[in-house]
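Q: Structure of the sequence below:
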Amino acid sequence: MGKPFRRLGLAGKLKRLLLWILVVYISIPLIIKLCPSIQAKLVFLNFVRIPYFIDLKHPSDQGLNHTCNFYLEPEVGLKIGVWHTVPAQMWKEAQGKEGNWYDSTFSSNHPVILYLHGNAGTRGGDHRVQLYKVLSSLGYHVVTFDYRGWGDSDGSPSEEGMTSDALFIYDWLKQRLDKMPLFIWGHSLGTGVATNLVRRLCDRGSPPDALILESPFTNIREEAKSHPFSMVYRYLPGFDWFFLDAITANNIRFASDENVNHISCPVLILHAEDDGVVPFHLGKKLYKIASQSKSLSGHKVHFVPFSSSLAYKHKFIYRSPELPNILR
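A: Now for the predicted structure:
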């Protein structure tokens, strides 16, 4: 008698567990539809600060001993945190120097990269810091910042706000540069910010010297549908209505596939075949659209794939020994 009762008890627990999973599965899309701001938070992930225990005021703690931290105000009362890493050749001279010295180095004979990071984390994320070091070793100034709502920057995130912050930093840089090249480098979600920015620059007749897109996507709806997080709901009837419409309801589009038709500067796209966050096929699709863009005719549009065997995935293209040759 004992064993049958135990089996019935186990079956009952299993049924309750399955029912609970079903309720949660159904509830999540309903909650997101009723509260679309949740979906916006999942796009930006600005509340995920990894690594958490770092002081952004001291980039030297991250091994950036030739980097200055400072703050700018793109809008009255809105402060954003910025890092300026000078070329590695200036490392010794940079020791003990303050902001004015770093500002003066923009007159040196070195190109500048404005780096726009992706979602989650801060400008001090490890893979980002490693890229700054690589670019610095190649003789570039690297200027990066945390958008409003990220890191130690004020405000709340939005696509328009992120783009406005990037435009402000770009203009701030142009005021300090003479004739040295200024490149824009976006990674992941930052590629959407980058194409927004460059489209605006081209619309006003002042394109950057080049646009570099690392792990880009076509638009946020296609990226969200391809993201690993959406896997369990991807084939749910009404997926677009529940999840994707909640994104656009927050005025989040990041439509790089549209922006490249209004861009007129050289474009370099870097993508790893084993990228598990932004699928390789989206970067390839964006390249095909860009290569057929009338506004980009006469400008070089180059796509560099990285084999899955290299295991660069979503964040580690900086490890490529070919990067110096690619950037030349």
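Q: From now on I want contacts and neighbour counts done on CA atoms only, so please keep to that.
A: Noted.
Q: now the helices for the stretch 51-200 of the chain?
A: 91-94, 99-104, 126-137, 159-174, 189-203 (DSSP state H, counting those that start in this stretch).
Q: any idea which of the ones you listed is most buried?
A: Most buried of these, by mean neighbour count (mean count of other C-alpha atoms under 10 Å): helix 189-203, with a mean of 24.
Q: Name the residues that touch it?
A: The contact list for helix 189-203 (C-alpha atoms under 8 Å, 6 or more residues apart in numbering) reads 116-119, 159, 162-163, 166-167, 184-186, 207-208, 211, 213-217, 219, 254-256, 259-260, 262-264.
Q: Apply 6 Å and report the result again.
A: Helix 189-203 is contacted from outside by 116-119, 163, 186, 207, 213, 216, 254, 256, 259, 262-263, using C-alpha atoms under 6 Å, 6 or more residues apart in numbering.
Q: so what does the helix or strand following it touch, helix or strand wise?
A: The helix or strand immediately downstream of helix 189-203 is strand 210-214, counting by DSSP states H and E. Contacts defined by 3 or more C-alpha pairs under 6 Å, 6 or more residues apart in numbering; DSSP states H and E place strand 210-214 against strand 182-187, strand 267-272.
Q: Before we compare anything, build this one as well:
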Amino acid sequence: MRMYKKLYAGCLTTTLASTFVAFSIIWIIIPLSFRWSLPFQTFMVFIPIESPRNPQFSQPEEVYSIQGVQNFYKTVHDEPRNAQTSIGMWLILHEDDITNTLSVEDVISDSSRDILIYLHGVYANRAKPLHQYSVFRKYFLVIAIDHRGYGDSGGNVDMTETGIVRDHVQLYNWVRSLNPTVDIYYWGHSLGTALTTHTLKVLKEEQNVVPKGLILESPFTSMEDVIRNIVFGKIFEWLAYFESTILQPLRDNQLVFLSYQHITSIDCPIMILHAEDDSVVPYKLGVLLAEIANKTRTANQGDVVFHGFSDDLGHGHDDITRNPGIYRMIEEFKDACEQFGSQ
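A: The predicted model follows:
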């Protein structure tokens, strides 16, 4: 009997010790590490993991079976470090121009097609949204950009919201310098929606530049709202130091992505797409962003249309463009943009 008591006491001690260690790691070490580690914050916000892994950007047809795609790079100026960095992109030709063999700059310069600039979200690179490209190229000449820190872009500079936005401002100006006449649309997905709205706010305020139209797929209102509504945030939200260890560091390091503010400065029609079964960005944040945009923007800034997709369709976070109705939605949105531009 004494032996069993000792065994029980030993097991209990081990269990309590393991519980204490687990508690310390989850609710003490992780929040404090997040608070004091900018690389940890940056990784958790941007999740710059390659998807697909080991991408072969220079071989889009051979590796990814997508024709009419040119891989290219553009050097931009990183203002905080006064340095140069290279941004990787794909030029996806309109489906009627797939055999065009001109250089990237000549294609853009000579094109009469509307241009779509596509900004992807986290856990992605420009080789991931292949189906999306097949939809986009029916209507646009597409430029898909890997933000700094993704793919083979900007490996020598810091990943920051402001830095990425400044890159995109320069890239817009480069595209526009090549072709001053065609209409330019923006399509952002997930984190790319926040980068897009921020970029367009800066373009409007600094250069009075307005795109023809803006499509936001699976967007959110702010990074703080995302954190409060996903598993990572819910694990820690009950802690007395949640604000000081999780939220305040993001504010201090300007990783805030205030789309609900930036969207009020955008003077073009906006289409928002969100699926109810989105497990990455809660559907309610897309709904809320649309409501805020409708309430805070004036009539002469363009309409905001929201398309929600029921969870039984199974579109989730990435597959809204697989909905058969997406073509009609794009066509109707383009018509609305044309009507708005003619006013």
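Q: Please convert the helices of the stretch 51-200 of the first structure to TSV, extending it with distance to S27 of the first structure.
A: Shown next, in TSV, are the helices of the stretch 51-200 of the first structure (distance: least, C-alpha to C-alpha, whole Å):
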stretch	distance to S27 of the first structure
helix 91-94	54
helix 99-104	51
helix 126-137	35
helix 159-174	27
helix 189-203	27
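Q: Tell me which of the ones you listed sits nearest to L56 of the first structure.
A: Nearest to L56 of the first structure, of all the helices of the stretch 51-200 of the first structure, is helix 126-137, at 11.7 Å by C-alpha to C-alpha.
Q: Would you format the helices and strands packed on strand 210-214 of the first structure as TSV with distance to P305 of the first structure and mean neighbour count included?
A: Shown next, in TSV, are those (distance: least, C-alpha to C-alpha, whole Å; neighbours: other C-alpha atoms under 10 Å):
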stretch	distance to P305 of the first structure	mean neighbour count
strand 182-187	15	23
strand 267-272	5	24
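Q: could you dump the ones you listed to TSV with distance to D171 of the first structure?
A: Converted to TSV, these look like this (distance: least, C-alpha to C-alpha, whole Å):
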stretch	distance to D171 of the first structure
strand 182-187	11
strand 267-272	20
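Q: out of those, nearest to S308 of the first structure?
A: strand 267-272 (6.7 Å).
Q: most surrounded residue in the contacts of helix 189-203 of the first structure?
A: Of those, P216 is surrounded by the most neighbours, 31 neighbours in total, counting by other C-alpha atoms under 10 Å.
Q: Might one say that that one is in contact with S188?
A: Yes - counting by C-alpha atoms under 6 Å, P216 of the first structure does reach S188; the two are 5.3 Å apart.
Q: Let me see the ranges of the helices in the stretch 201-343 of the second structure.
A: Assigned by DSSP H, counting those that start in this stretch, the stretch 201-343 of the second structure shows helices spanning 223-229, 231-236, 242, 248-252, 259-262, 283-296, 326-341.
Q: Tell me which of the helices of the stretch 51-200 of the first structure sits nearest to K79 of the first structure.
A: helix 159-174 (10.1 Å).
Q: mean deviation of the closest one from the second structure?
A: Its aligned residues in the second structure lie a mean 1.2 Å from helix 159-174 of the first structure after superposition (mean C-alpha distance after the TM-score superposition for the first structure).
Q: Which stretch of the second structure is that helix matched to in the alignment?
A: Aligning helix 159-174 of the first structure against the second structure (TM-score structural alignment) gives residues 161-176.
Q: For that stretch, which outside residues touch it?
A: Counting by C-alpha under 6 Å, 6+ apart, T199, L255 sit against stretch 161-176 of the second structure.
Q: Out of the contacts of helix 189-203 of the first structure, the closest to G9 of the first structure would be?
A: Distances from G9 of the first structure to those, taken as C-alpha to C-alpha, are shortest for N119 (45.7 Å).
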